[in-house]
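> sequence first, then the predicted structure, then my questions.
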Amino acid sequence: MKPGKDLNEIVPRDVSELIELVQEQWQGNRLPIQLFLLMCLNLAIAPAVYATTGDEITRQAAYAIGLLGIVTLGLSVYLFVVIFQPERF
């Protein structure tokens, strides 16, 4: 945050400004934003895993299984793209 900037100048006022701010940050900081979105997706998947298994596993294990599933799916998609479009890599 630059000195002299008011908080009202930094915080977006509507959704379009928020989207523009995220796009600006996406260009320079891809990895942290991707990790954040991955964790948000895990917040949707882990309760489903926990509900499916009941009390057989702990809540931490459900979050770990959800994260492992997301990482496995991501690697599968990456390898699929690498196999069918090797000239890009």
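The structure has been received and is ready for your questions.
> drop to CA atoms for contacts and neighbour counts, all remaining ones
OK.
> need the longest helix for the protein.
The longest helix of the chain (DSSP state H) is helix 59-84.
> residue 62: neighbour count?
Using other C-alpha atoms under 10 Å, residue 62 has 21 other residues around it.
> my read: it touches residue 50, true?
Yes - counting by C-alpha atoms under 8 Å, residue 62 touches residue 50, with 5.3 Å between them.
> coming back round to it: off-centre distance for the longest helix of the chain?
In terms of C-alpha atoms, centre = their mean, to the nearest Å, the centre of helix 59-84 is found 12 Å from the chain centre.
> second structure for comparison follows:
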Amino acid sequence: MKRFNARGAAVASQTTKDVLDGSLARQVFSEAERATKGWIVRSDGDYLCPKDGDVGFTADLAEAGAFDTEEEAREAGRDHCDPGYVVMRDPR
């Protein structure tokens, strides 16, 4: 069965298989992965490294600590970094 938009043009429909095999599935799974990794803070080439209730710095991304929420990361950046720090999703 063909579907049409408001202008009368045919609209391609996606089957469940198309959604699961295609880019939509990759996008959904990618967003879910990013949501579980947390947030990191970078300042002047170093990363914040929260550990045991304290916050230090490390030059190695592998040692950078992740914050659970973006707001926690921003708060730590305000408290421990000079202006210009960057909060980003953890890419690891």
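Happy to help now that I have it. Here the structure is a predicted model, which means the values were calculated and not measured.
> work out the TM-score between the chains.
The pair, once superposed, lands on a TM-score of 0.26 when counted by TM-score structural alignment, normalised by the length of the first structure; 38 aligned residues with a C-alpha RMSD of 4.0 Å.
> what comes up buried for the longest helix of the first structure?
59, 62-63, 65-67, 70 (16 or more other C-alpha atoms under 10 Å).
> can you check stretch 35-46 of the second structure too?
Of all the residues in stretch 35-46 of the second structure, those buried under the rule 16+ other C-alpha under 10 Å are 37-43, 46.
> and these as JSON lines, adding distance to residue 72 of the second structure and secondary structure?
Shown next, in JSON lines, are these (distance: C-alpha to C-alpha, whole Å; DSSP: H, G, I helix; E, B strand; the rest coil):
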{"residue": "37", "distance to residue 72 of the second structure": "14", "secondary structure": "helix"}
{"residue": "38", "distance to residue 72 of the second structure": "10", "secondary structure": "coil"}
{"residue": "39", "distance to residue 72 of the second structure": "8", "secondary structure": "strand"}
{"residue": "40", "distance to residue 72 of the second structure": "10", "secondary structure": "strand"}
{"residue": "41", "distance to residue 72 of the second structure": "10", "secondary structure": "strand"}
{"residue": "42", "distance to residue 72 of the second structure": "14", "secondary structure": "strand"}
{"residue": "43", "distance to residue 72 of the second structure": "15", "secondary structure": "strand"}
{"residue": "46", "distance to residue 72 of the second structure": "18", "secondary structure": "strand"}
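> wait, which of the residues you listed is closest to residue 11 of the second structure?
residue 37 (37.0 Å; C-alpha to C-alpha).
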